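Peer 1: Task: produce atomic coordinates for the following.
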Amino acid sequence: MTDHFVTVEAPAKVNLTLLVTGKRPDGYHLLDSLVAFAGIGDTVTARPADSLTLHVDGPTAASLPEGENIVVKAARLLAEAAGVPLAADIRLTKRLPVAAGIGGGSADAAATLIALSRLWQIDLPPERMRTLALSIGADVPVCLAGRPTRMEGVGEVLTPAPALPPAWLVLVNPLVPLSTPSVFKARTADFSTPDPLTHAPADAHALAQALAARRNDLTAPAIALLPLVGEMLAAITAQPACLLARMSGSGATCFGLFADEAAARVAAQGLSAHQPGWWVAPAPLLG
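Peer 2: A predicted model of the protein is given here:
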């Protein structure tokens, strides 16, 4: 057996903004979101094998729900689409919290599609790969793109976003899952008008100003379901040098925006001291 293997990182997805702009007849909500990625995430490693196997390790592996892992689903759908045997030994190293609003599962699925495409030496047309990704989950296409992106529709309309400046994030999660369908169901506000970022911010301060003029429409319903979200936002805002605090996705992960690594690491230390039971991770904003 060859020792050839492919390793792909699965960075955390961060919704810098998230507007709910409508609802389809089938119940799916329409979004307008500025999506970026943080320099922390899970890792997918794939090796040749005679059948499909999945091994999961890492600090948050035990919190994965039972049932078919999204990595297995991605592998199965890719093999079917490409007409190749479903055979690979996959190792998923979990570092991101589960059901946390930072696309951990979606990022894992996207990384699996990339890793197995390389391992199996297949090259699906980009549009076919995006369609396959969307069939796995709404956030998988943007995670497959892996760059700052304006995401519209239910996740299928992707447009490259303006370049983002160097900046750092501190991601905070209470290690309490928050159901995405429940958050959307709890939302009662009117639909929002799309408000995309149209110009590249010059620096982290300009980015914070641009984001402050926008919002995450799911914050209020998330706080109603899990008041800890409000507590995290207040704790992040209280950190020295925090430029902006916001919830990502449907929660419960929140993030603080900082101008540099030093400020982010000081804030992370302060938050960890304030609440030792929270998951706190400083990471660069990947621009």
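
Peer 1: use CA for all of it now, contacts and neighbours both
Peer 2: OK.

Peer 1: Beyond the helix or strand hosting Leu132, next helix or strand please.
Peer 2: Per DSSP states H and E, Leu132 falls inside helix 126-136. Toward the C-terminal end, the helix or strand that comes next after helix 126-136 (DSSP H and E) is helix 140-145.

Peer 1: buried stuff in the helix holding Leu132?
Peer 2: For helix 126-136, burial by neighbour count (16 or more other C-alpha atoms under 10 Å) applies to 129-130, 132-134, 136.

Peer 1: who's in contact with it?
Peer 2: 70, 73-74, 77-78, 109-110, 140-141, 144, 155-156 (C-alpha atoms under 8 Å, 6 or more residues apart in numbering).

Peer 1: are any of these buried, and which?
Peer 2: Buried residues within the contacts of helix 126-136, counting neighbours by 16+ other C-alpha under 10 Å: 70, 74, 77-78, 109-110, 140-141, 144, 155-156.

Peer 1: May I see these organised as CSV, with secondary structure and distance to Pro201 added?
Peer 2: Below are those laid out as CSV (DSSP: H, G, I helix; E, B strand; the rest coil; distance: C-alpha to C-alpha, whole Å):
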residue, secondary structure, distance to Pro201
Ile70, helix, 35
Ala74, helix, 35
Leu77, helix, 39
Leu78, helix, 38
Ala109, helix, 31
Ala110, helix, 28
Val140, helix, 26
Pro141, helix, 25
Leu144, helix, 24
Gly155, coil, 24
Glu156, coil, 25
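
Peer 1: from those residues, which is closest to Gly287?
Peer 2: Set against Gly287, the nearest of these by C-alpha to C-alpha is Leu144 (15.2 Å).

Peer 1: Am I right that the closest one is in contact with Ala111?
Peer 2: Yes. With contact defined as C-alpha atoms under 8 Å, Leu144 counts as touching Ala111 (7.1 Å).

Peer 1: this one next, for a side-by-side:
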Amino acid sequence: MEVTEKAPAKINLTLDALYKREDGYHELEMVMTSVDLADRVTVRSIEENKIVIRTNSGVLPLDRRNHAYQAARLMKKTFEIDTGVEIMIEKNIPIAAGLAGGSSDAAATLRGLNKLWKLNLSLDEVAVLGEQVGSDVPFCVYGRTALVTGRGEKIQPLGEIPQCWVVLVKPRVGVSTGTVFNVLSFDDLVHPDTAGMVQAIKEQDYVKMTQSVGNVLEHVTIERHPDIERIKTKMLTFGADAALMSGSGPTIFALCSKYSRAQRVYNGLKGFCKEVYLVRTLK
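Peer 2: Below is the predicted model:
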């Protein structure tokens, strides 16, 4: 028996850091949504009692560094599963891109193993398990637009955002999330309008949604990688309604209400970066 789960990428419509907590994490307030760029994760039982990761990616780790591996190990330990599992990850989401690809793979693994092993856990219970794997995993378990707080474990669904086209561009740079947070200064932060974003989604107001995007980590990453600012400028020049870095970067996304504009942004950036994607927001 095998189970296949879709693992969509996420983008941050807003990302705010409120303060640094005593446990070392930052208290976050974010509006996140999923887009139709997804990995596919297939889990199947094997006789030997071990976890095997397979993938079409040449750079994805196949051992305990892999989030899907960690998710499977957690499920086996928690529910005392003494059979093995093979996890096949078809990678389509760029790696280390600020799109939660690894977290989404872990979430898909948790959902898939819940079905494969007939554990009958609710999504809420799966999300609680996901907290132990990574901060973005609980959101990815649900995979729908939400206000996300705490260090990422508190999920408040918001309903669908106004449908639009999304152009994703991943520059050829590496970004360390830990480093970005470590150098973040609260003295000069310009906080995004998270309340305005939530209201825009509730009212299905696309214009207000595009006016409310913001990410406090963006200026930190741009200082180290100025190409991000140049890509944002190009996106807006080509007709995007809004452009913003997702997560700690380096991926930048553009929002477009019309396909023709999204196509123009996509075509304009294809010559500038290798990894460019044109997708829809998920319903």
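
Peer 1: What does the superposition give as a TM-score?
Peer 2: Overlay of the two chains. TM-score (TM-score structural alignment, normalised by the length of the second structure): 0.90; 276 aligned residues with a C-alpha RMSD of 2.0 Å.

Peer 1: any chance you could map the helices in the stretch 51-200 of the first structure?
Peer 2: Along the stretch 51-200 of the first structure, counting by DSSP state H, counting those that start in this stretch, helices occupy 70-82, 104-119, 126-136, 140-145, 180-186.

Peer 1: mean distance, the fourth one to its aligned residues in the second structure?
Peer 2: Translated: helix 140-145 of the first structure. Compared with the second structure after fitting, helix 140-145 of the first structure has a mean deviation of 0.4 Å; criterion: mean C-alpha distance after the TM-score superposition for the first structure.

Peer 1: Only the buried residues of the helix or strand where Arg230 of the second structure lies, if you could.
Peer 2: Element membership for Arg230 of the second structure, per DSSP H and E: helix 227-237. Within helix 227-237 of the second structure, the residues that count as buried by 16+ other C-alpha under 10 Å are 228-229, 231-232, 234-236.

Peer 1: between the residues you listed, which is nearest Pro94 of the second structure?
Peer 2: Ile228 (16.0 Å).

Peer 1: Touching, the closest one and Val220? I think so.
Peer 2: No. Under the criterion of C-alpha under 8 Å, Ile228 of the second structure makes no contact with Val220, lying 10.9 Å away.

Peer 1: shared neighbours of the two, anything?
Peer 2: Residues touching both Ile228 of the second structure and Val220 by C-alpha under 8 Å, 6+ apart: none at all.

Peer 1: re the thing from before, what mean distance separates the helix holding Arg230 of the second structure from the matching residues in the first structure?
Peer 2: Superposed on the first structure, helix 227-237 of the second structure shows a mean distance to its aligned partners of 1.5 Å (mean C-alpha distance after the TM-score superposition for the first structure).

Peer 1: what's that helix packed up against?
Peer 2: Helix 227-237 of the second structure makes packing contacts with strand 242-245, strand 252-256, helix 259-270 when contacts are defined by 3 or more C-alpha pairs under 8 Å, 6 or more residues apart in numbering; DSSP states H and E.

Peer 1: could you redo the last one with a cut-off of 10 Å?
Peer 2: Identification of packing neighbours for helix 227-237 of the second structure by 3 or more C-alpha pairs under 10 Å, 6 or more residues apart in numbering; DSSP states H and E yields strand 165-170, helix 218-224, strand 242-245, strand 252-256, helix 259-270.

Peer 1: And the counterpart of Thr21 of the first structure in the second structure, which helix or strand is it part of?
Peer 2: Using TM-score structural alignment, the partner of Thr21 of the first structure in the second structure is Leu18. Using DSSP H and E, Leu18 of the second structure sits within strand 2-20.

Peer 1: Let me know the angle separating whatever helix or strand comes next after that strand from helix 67-78.
Peer 2: Going down the chain from strand 2-20 of the second structure, the next helix or strand is strand 26-46, by DSSP H and E. Angle, strand 26-46 of the second structure to helix 67-78, by axes from the mean of the first three to the mean of the last three C-alpha atoms, to 10 degrees: 80 degrees.

Peer 1: now the angle from strand 26-46 of the second structure to strand 165-170?
Peer 2: Using the same axes, to 10 degrees: strand 26-46 of the second structure against strand 165-170 is 90 degrees.

Peer 1: Adding distance to Pro25 of the first structure, write the helices of the stretch 51-200 of the first structure out as CSV.
Peer 2: Formatted as CSV, the helices of the stretch 51-200 of the first structure follow (distance: least, C-alpha to C-alpha, whole Å):
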stretch, distance to Pro25 of the first structure
helix 70-82, 26
helix 104-119, 24
helix 126-136, 18
helix 140-145, 22
helix 180-186, 15
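
Peer 1: which one of those helices lies closest to Pro48 of the first structure?
Peer 2: Pro48 of the first structure sits nearest to helix 104-119 of all those, at 7.3 Å, using C-alpha to C-alpha.

Peer 1: what range in the second structure matches the closest one?
Peer 2: With TM-score structural alignment as the criterion, helix 104-119 of the first structure aligns to 101-116.

Peer 1: Mean deviation, the matching stretch versus the first structure?
Peer 2: Superposed on the first structure, stretch 101-116 of the second structure shows a mean distance of 0.7 Å to its aligned residues (mean C-alpha distance after the TM-score superposition for the first structure).

Peer 1: Go through that stretch and flag the buried ones.
Peer 2: Residues of stretch 101-116 of the second structure classed as buried: 101-116 (neighbour count, 16+ other C-alpha under 10 Å).

Peer 1: Would you tell me which one of those comes nearest to Tyr25 of the second structure?
Peer 2: The nearest member of those to Tyr25 of the second structure, counting by C-alpha to C-alpha, is Ser103 at 17.4 Å.

Peer 1: so who does the closest one touch?
Peer 2: 7-10, 66-68, 71, 109, 130, 133-141 (C-alpha atoms under 10 Å, 6 or more residues apart in numbering).

Peer 1: Check the gap between it and Gly143 of the second structure for me.
Peer 2: The gap separating Ser103 of the second structure from Gly143 of the second structure is 11 Å, by C-alpha to C-alpha, to the nearest Å.

Peer 1: Now do the shared contacts for those two.
Peer 2: Contacts common to Ser103 of the second structure and Gly143, judged by C-alpha under 10 Å, 6+ apart, are 7-10, 137.

Peer 1: In a markdown table: these, plus distance to Arg172 of the second structure.
Peer 2: Listed next are those as a markdown table, based on distance: C-alpha to C-alpha, whole Å:
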| residue | distance to Arg172 of the second structure |
| --- | --- |
| Ala7 | 23 |
| Pro8 | 21 |
| Ala9 | 18 |
| Lys10 | 19 |
| Val137 | 25 |
